[in-house]
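A.B. asks: give me a model of this one.
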Amino acid sequence: MKRIGVLTSGGDAPGMNAAVRAVVRKAIYHNIEVFGVYRGYAGLIEGDIKKLEIGSVGDIIHRGGTMLYSARCEEFKTREGQLKGIEQLNKHEIEALVVIGGDGSYQGAKKLTEHGFPCIGVPGTIDNDIPGTDFTIGFDTALNTVIDAIDKIRDTATSHERTYVIEVMGRHAGDIALWAGLAGGAETILIPEAKDDMKEVLARLKRGTERGKKHSIIIVAEGVGSGVEFGKKIEEETKFETRVSVLGHIQRGGSPTAFDRVLASRLGARAVELLIDGHGGRCVGIQQNILVDHDIIEALSQTHTIDKKMYNLSKELSI
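C.D. replies: You can find the predicted model right below:
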């Protein structure tokens, strides 16, 4: 292995830069040239590829976002687009590609693998919805951003004796909502993996009021539905003064936490090690604090799940 490429794709996540840095410096340490593919698969098709040196990734480990930029690319979902990408990789004599991103990015890496081009997937997404790993790069940072917002909103909810609905990101996964809700002491957590009956939510709110509770925090994962609509429904049914906060893309930015920086560094380096050992078509992850790797095609056939015990605990603690 003499020359590899690295790209980031899909939604940005804090820690992606740390992963890029690890890939570049680990490879150069082993006398492998590294080329950065800019703007994800769109840049791959267009040949937006440049050589990266040690200094190219200096002073980025603490920065959010991705220095390689990111973009959506419908063309790469087609066979023609995928072959154009491989043509560009061959043109630059790149022998393998490290793909840092979420589910859509993995799908692209899977397609390249099926065409016979070696790829390694590195899980970078705040959603924490990639099978085969306990945590994805960016999840911990996004989680702490949400918790900080919950704490601030709770101060206002207490002062004005209001019910607050907070909508968080996560696509079709409820990990951000579940972890942030449990850590933030939310009274109700609504996630797509365990849909609560609205009557139960309303009954919980009323029980709290009857025992003297002056405010409530309800966390809604975007995969369940609109936080605004839930807020309207709650206010109509209970007559409690209700406000809604949609946190939005603030969750995707910011300096990565120490956990995400270390996780990204470990996973990025492990991706290079796999390529050095001649393994392609894999995706790396961490399970029980041990680095693991799986066949990327098999991994994508699995379904993401949540920790049901944690979900049940959140309900028990919010009585």
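A.B. asks: alpha carbons only for contacts and neighbour counts from here, please
C.D. replies: Noted.
A.B. asks: helices or strands next to the helix or strand Glu87 falls within in the packing?
C.D. replies: Following DSSP states H and E, the helix or strand that holds Glu87 is helix 79-91. Here helix 79-91 touches helix 40-46, helix 103-114, going by 3 or more Cα pairs under 8 Å, 6 or more residues apart in numbering; DSSP states H and E.
A.B. asks: quick one: Ile286 and Val292 touch, right?
C.D. replies: Yes. Taking Cα atoms under 8 Å as the definition, Ile286 is a contact partner of Val292 at 5.6 Å.
A.B. asks: can you tell me how far Val292 sits from Met16?
C.D. replies: From Val292 across to Met16, the span is 19 Å (Cα to Cα, to the nearest Å).
A.B. asks: how about this one, so we can line them up?
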Amino acid sequence: MSAADPALATTLCGIRLRNPVIAASGCFAYGVEFEKLVDLNSLGGFVVKGLSREPIEGNPAPRLFETAAGMINSIGLQNIGVQAFVRQKLPALAKLQTAVFANIFGYETEDYVEVVRVLEDHEGLAGYELNVSCPNTRHGGIYFSSDPALLSEVVAAVKQVARRPVIVKLSPNVSAIEPLACAAEASGADALSLVNTFIALAVDPRTRRSRIGAGFGGLSGPAIKPIALRLVYQAARAVKIPIVGLGGIASGVDAAEFLIAGASAVEVGTAIFWDPQAPVRIAGELAKFLQTEKIPSIRKLVGTLEL
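C.D. replies: Predicted coordinates:
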């Protein structure tokens, strides 16, 4: 089956998607680097790697460690900065016939606002995804993603300057997801994406040091899928805005599970490391699943989980 099967067509925050499978931020560079490997226009969309006000060099090596069912990464949000992005990358992205989202992060509210202000002056983006899994340096290093008040502050501030839809990417490293989901919705978020990676550690028993240069890293891949599914289900029950589900998706059946749990679309990340064409393949497998199960549209699948 094709990633362009009409049964896969959907919308997210008013944005038309060819299919509900989006390449996740941090795993697809700025998109253009993959154009010789993947037909970018066959994707439902993709999220460029996180953008900040100024360039960031990232964390010391080693940055990746393969685990039994996924990987730990600690890239440190390395990126070229928003000004270089609009000069060097965005002109090519603006020519694509697929939805391109900019992932944005910062260490205080004004960082997010300034990046959005810059991007608002340029064409080529469908929307924004806010990575709120960063410490707020003005509030003692408390993570935006762990405090409903701080989360509300940054979302509301971005919504004041953004004309495009704003998706808030939530962290799983919290005691309960519902208060954060509700805070983002109440502050104007157009959608939520979840989950981000789980804080993790890998130890080298011979050196007695971390296998990651920065110490801790983010665990992703198939190992986190059952927990991600639970969090997507809980968030979808708590809010009325759409959910983009991610966390260990590696097949069309995986994608279907997230849709059934309440997601309206999905993102694929770690699978791209071993299969750059994973988003297109997964969309085709999802179309095959719909055909086999005699489901006319993915909309008939969303939120149908019975517990």
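A.B. asks: TM-score for these two?
C.D. replies: The TM-score (TM-score structural alignment, normalised by the length of structure 2) is 0.32; 154 aligned residues with a Cα RMSD of 5.9 Å.
A.B. asks: helices or strands next to the helix or strand just after the helix holding Glu87 of structure 1 in the packing?
C.D. replies: Per DSSP H and E, the first helix or strand lying C-terminal to helix 79-91 of structure 1 is strand 96-101. Packing partners of strand 96-101 of structure 1 (3+ Cα pairs under 8 Å, 6+ apart): strand 3-8, helix 103-114, strand 119-123, helix 258-276.
A.B. asks: what's the angle from strand 96-101 of structure 1 to helix 258-276?
C.D. replies: When axes from the mean of the first three to the mean of the last three Cα atoms, to 10 degrees is applied, the directions of strand 96-101 of structure 1 and helix 258-276 differ by 160 degrees.
A.B. asks: buried ones in strand 96-101 of structure 1?
C.D. replies: Of the residues in strand 96-101 of structure 1, Ala96, Leu97, Val98, Val99, Ile100, Gly101 count as buried by neighbour count, 16 or more other Cα atoms under 10 Å.
A.B. asks: out of the helices and strands packed on helix 79-91 of structure 1, deepest packed?
C.D. replies: Highest mean neighbour count among the helices and strands packed on helix 79-91 of structure 1 (mean count of other Cα atoms under 10 Å): helix 40-46, with a mean of 23.
A.B. asks: just checking, what packs against that one?
C.D. replies: Helices and strands touching helix 40-46 of structure 1, by 3+ Cα pairs under 8 Å, 6+ apart, are strand 3-8, helix 79-91.
A.B. asks: right, and the ones you listed - which one's nearest Trp179 of structure 1?
C.D. replies: strand 3-8 (25.7 Å; Cα to Cα).
A.B. asks: picking up where we left off before, any chance of the helices and strands packed on helix 79-91 of structure 1 in a markdown table with distance to Leu263 of structure 1 as columns?
C.D. replies: Shown next, in a markdown table, are these (distance: least, Cα to Cα, whole Å):
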| stretch | distance to Leu263 of structure 1 |
| --- | --- |
| helix 40-46 | 21 |
| helix 103-114 | 18 |
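A.B. asks: got the residue ranges for the helices in the stretch 201-319 of structure 1?
C.D. replies: In the stretch 201-319 of structure 1, the helices defined using DSSP state H, counting those that start in this stretch lie at 227-238, 258-276, 296-300, 308-317.
A.B. asks: just checking, what packs against the first one?
C.D. replies: This points to helix 227-238 of structure 1. In terms of contacts (3+ Cα pairs under 8 Å, 6+ apart), helix 227-238 of structure 1 is packed against strand 163-168, helix 198-210, strand 242-246.
A.B. asks: what is the neighbour count of Lys288 of structure 2?
C.D. replies: A count of nearby residues for Lys288 of structure 2, using other Cα atoms under 10 Å, gives 18.
A.B. asks: ok, now Ala203 of structure 1?
C.D. replies: Per other Cα under 10 Å, the neighbour tally for Ala203 of structure 1 reads 12.
A.B. asks: in contact with Ala109 of structure 1, which residues?
C.D. replies: By Cα atoms under 8 Å, 6 or more residues apart in numbering, Ala109 of structure 1 lies in contact with Val99, Cys119, Ile120, Gly121, Gly281.
A.B. asks: what residues of the longest helix that structure 1 contains count as buried?
C.D. replies: Across structure 1, the longest stretch assigned as helix under DSSP state H is helix 139-160. Residues of helix 139-160 of structure 1 classed as buried by neighbour count (16+ other Cα under 10 Å): 139-147, 149-150, 153-154, 157-158.
A.B. asks: which elements pack onto that helix?
C.D. replies: Packing partners of helix 139-160 of structure 1 (3+ Cα pairs under 8 Å, 6+ apart): strand 163-168, helix 175-183, strand 216-221, helix 258-276.
A.B. asks: I'd like the ones you listed written out as JSON lines, with mean neighbour count and distance to Arg207 of structure 1 added.
C.D. replies: Below are those laid out as JSON lines (neighbours: other Cα atoms under 10 Å; distance: least, Cα to Cα, whole Å):
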{"stretch": "strand 163-168", "mean neighbour count": "27", "distance to Arg207 of structure 1": "13"}
{"stretch": "helix 175-183", "mean neighbour count": "24", "distance to Arg207 of structure 1": "19"}
{"stretch": "strand 216-221", "mean neighbour count": "25", "distance to Arg207 of structure 1": "11"}
{"stretch": "helix 258-276", "mean neighbour count": "22", "distance to Arg207 of structure 1": "38"}
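A.B. asks: which one of the helices and strands packed on helix 40-46 of structure 1 lies nearest to Ile166 of structure 1?
C.D. replies: Among these, the nearest to Ile166 of structure 1 by Cα to Cα is strand 3-8 (29.2 Å).
A.B. asks: Lys199 of structure 1: which of the helices and strands packed on helix 139-160 of structure 1 is closest?
C.D. replies: Lys199 of structure 1 lies closest to strand 216-221 among these, at 14.2 Å (Cα to Cα).
A.B. asks: which non-adjacent residue is nearest Arg243 of structure 1?
C.D. replies: Distances taken as Cα to Cα, 6 or more residues apart in numbering place Tyr164 nearest to Arg243 of structure 1, at 4.9 Å, with adjacent residues excluded.
A.B. asks: and the one you found, what does it touch?
C.D. replies: Contact analysis of Tyr164 of structure 1 by Cα under 8 Å, 6+ apart lists Ile153, Ala157, His215, Ser216, Ile217, Ile218, Gly231, Thr242, Arg243, Val244, Ser245.
A.B. asks: helices of the stretch 151-300 of structure 2, start to end?
C.D. replies: Secondary structure of the stretch 151-300 of structure 2 by DSSP H, counting those that start in this stretch: the helices cover 178-186, 225-238, 252-261, 271-274, 278-292.
A.B. asks: who are the packing partners of the longest one?
C.D. replies: Identification of packing neighbours for helix 278-292 of structure 2 by 3+ Cα pairs under 8 Å, 6+ apart yields strand 21-23, helix 252-261, helix 271-274.
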